[in-house]
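**Q** Fold the stuff below for me.
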Amino acid sequence: MTQISVLDFVSVVEGGTVAGALEETARLAKLAEDLGCDRFWMAEHHGMPGIASSALAVCLAHVGHATSTIRIGSGGVMLPNHNPLVIAEQFGTLDALFPGRIDLGLGRAPGADSRIGQMLRKDLHAAAQRFPQDVLELRALFAGDPALPLQASPGAGASPEIWLLGSSLFGAQLAAMLGLPYAFASHFAPAALDEALQVYRETFTPSETLDRPHVMVAANCYAADTREKAELIASSMDQSFVALRTGTPGRLPPPVPGYRNSLPPAALAGLQAMRKVSAIGTADDVRETLAALIARTGADELILTGSTYDPEARLTSLKIAMQAVEGL
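**A** So this is what the prediction gives:
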């Protein structure tokens, strides 16, 4: 049976606050736990007024205290933004607070536009080129490798579950080479999904961590009692994607009836391409779409995402979706 997890953006809605977004994220995580989801992940973003998860380790501690059994983690930490020692310390601390529950998903993208390098005072292009070496150093820090000049404390001896994330062949190849589980960001960049999974599986090398390939596929999911209502609640995130692609990101806006029909052809085509891996509709619609996605990809896990302006709609959507996927 395919595992089901949740990816949350800690969305700040128009007229809302960061504090409110964090409160709703904790509520969503608790519901995900109660419904039997396997993981609850958040992603590092910067300079985006509609996303409150930039201080990712802090957000994870908040969610960890609101839950008790569900795995929590990063989907992901954008490692080029950081020094591996700092991430080892942060996730070593989380592992001490919530033992056996921490996932560390690692990505190579900056999580923001080109200005982030200036603000971080880093050459992010060069840092991205060092990504494989930084992943190895991070693993060595957790292992407490005596060859390192300094031990991470906390960190040495910690055992978060390390994942590699990606939306291209690079991450798939690296995850396969290192024998790590792989998560594909098909919720916003689905173009290379099938090819990346094929490369990952065909080139996978077993490791102490993993003896065979393990794949997670991300999907947008909006479930409601009618297809029209599901399309409506999804329109808030549609607006956010369009705003992001046009360089005007903001807070998550209220839903707009018929939003997609209002877009010019080029914008609509871009949105449809970006959100191709989406399950939107009733329980039957969602089950059919996600079953087809599992059959297509052979995913070991699905991670569902879908921010809504009304937090109650997100909770209802997850309840319906979890009922719909039972037994898949």
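
**Q** can we go C-alpha only for contacts and neighbour counts from here?
**A** Will do.

**Q** What distance do you get for the residue most central in space within the chain to residue 260?
**A** Geometric centre of the chain, nearest residue: residue 75, 3.6 Å, by C-alpha atoms, centre = their mean. From residue 75 across to residue 260, the span is 28 Å (C-alpha to C-alpha, to the nearest Å).

**Q** Quick one: residues in contact with the longest helix anywhere in the chain.
**A** Assignment by DSSP state H gives helix 227-245 as the longest helix of the chain. Outside of helix 227-245, the residues within contact range by C-alpha atoms under 8 Å, 6 or more residues apart in numbering are 222-224, 249-260, 267, 271, 280-282, 306-309, 313.

**Q** Same check on stretch 178-194?
**A** By C-alpha under 8 Å, 6+ apart, stretch 178-194 touches 162-169, 171-172, 175, 200, 204-220, 273-278, 297, 305.

**Q** Please provide the structure for the following sequence as well, for comparison with the first:
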Amino acid sequence: MVPLSILDLSPIVEGSDAGQSLRNSADLARHAESLLYQRFWMAEHHSMAGIASAATAVALAFVGSQTSTIRIGAGGIMLPNHAPLIVAEQFGTLESLYPGRIDLGLGRAPGTDQAAAHAMRRNLVSDADQFPRDVVELMGYFRGDNGRVRAIPGEGLSIPIWILGSSLFGAQLAAMLGLPYAFASHFAPQMMMEAIKVYRERFEPSEQLDKPYVMLGFNAIVADSDEEAQLLATSVQQAFVSLRTGNPIQLPPPRPGYADELPLEARATLRQILSASAIGSPETARRQIGEFVECTLPDELMVTAQVYDHQARLKSYQLLMEAVRQPEPALSS
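**A** Got it, this is the predicted structure:
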């Protein structure tokens, strides 16, 4: 079985608020820990009505206090929004509080639109080389070799760094630095196969990693029946359509027949965005996830389930883990 992990956006659902969403995230992390998911990551997004994990390190500190064994981390921190020293201090603090449990995934997208990016950075002046330089600088703070400037806490701590991406840029950088690579196939699968190929072919071993390690994002919404799972999935469908039209919303309740109401072009866009998905009963999800794994050969899957009802979301992750753990049927003699 390919190891499974969870990516949580701490969804703010219609009629709720960020506080409840973050408490739900902690509850989900405890649930994931009991089900033996590998790790629990949260993602940095800004100016999004339906996402509560903007202050990712703070959210992770809360999740860490509510769990005891599962790895927790960022999937990811959008490094252009921050000085590398600040990130080193934040995740050094997390590692000091929860030793041996912290991951740090780094991305170069803003995690928002240009207006919010400008509000965080004050300017958008950058070049193609800045992100790699920032990654190397950040790694230097953990090693303690950036001269007089030191990350305390952070210096001397072993915090695995991951490169995130949805294009060949991240694949090439992860390969060059010898770091594990996480591809955002759960919402941008277009270049997945080419990026995996580039990363594996160009990988150079490092102190952190001796061979390539690929994690792929994957949507999984599992319920007792295909029909129920497909209904639950209409919440994330609505959210994606709103986001793509420049109007991010709180996660709405399921809407029967939603996709059938969309124009053909919008339906095609949704199918493409959500092509890396398992949506259905446990049997259906087991088959769909097996087909995806057979095609892509990942080392790990990072599963996300944007489900309106929190109890249904907990159940989805439980049914998924139970489904993939089932032994393969014996061949008849």
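
**Q** returning to what we had before: can you name the element that comes right after the longest helix of the first structure?
**A** For helix 227-245 of the first structure, the following helix or strand on the C-terminal side (DSSP states H and E) is helix 265-274.

**Q** about what we covered before: which parts of the longest helix of the first structure are buried?
**A** By neighbour count with 16 or more other C-alpha atoms under 10 Å, helix 227-245 of the first structure contains the buried residues 227, 229-242.

**Q** Stretch 56-66 of the second structure now?
**A** Judged by neighbour count (16+ other C-alpha under 10 Å), stretch 56-66 of the second structure contains these buried residues: 56-57, 59-61, 63-64.

**Q** who touches that stretch?
**A** Contacts for stretch 56-66 of the second structure (C-alpha under 8 Å, 6+ apart): 22, 25-27, 29-30, 42-44, 53, 72-74, 77, 90-91, 94, 98.

**Q** ok, now stretch 41-49 of the second structure?
**A** Contacts for stretch 41-49 of the second structure (C-alpha under 8 Å, 6+ apart): 5-10, 12, 51, 53-56, 59-60, 72-78, 110-112, 116, 248-250.

**Q** Among those residues, which ones are in helices?
**A** Among the contacts of stretch 41-49 of the second structure, the members falling in helices (DSSP H) are 56, 59-60, 116.

**Q** any chance of the residues you listed in JSON lines, with distance to residue 319 of the second structure too?
**A** Below are these laid out as JSON lines (distance: C-alpha to C-alpha, whole Å):
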{"residue": "56", "distance to residue 319 of the second structure": "28"}
{"residue": "59", "distance to residue 319 of the second structure": "26"}
{"residue": "60", "distance to residue 319 of the second structure": "25"}
{"residue": "116", "distance to residue 319 of the second structure": "38"}
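
**Q** Do a quick rundown of the strands in the stretch 1-150 of the first structure.
**A** 3-8, 39-42, 71-78, 102-107 (DSSP state E, counting those that start in this stretch).

**Q** so which of the ones you listed comes closest to residue 288 of the first structure?
**A** For residue 288 of the first structure, the closest of the strands of the stretch 1-150 of the first structure is strand 3-8, at 15.2 Å, according to C-alpha to C-alpha.

**Q** Where does that closest one end up in the second structure?
**A** Counting by TM-score structural alignment, strand 3-8 of the first structure lines up with residues 3-8 of the second structure.

**Q** Over to stretch 263-283 of the first structure?
**A** With TM-score structural alignment as the criterion, stretch 263-283 of the first structure aligns to 262-282.
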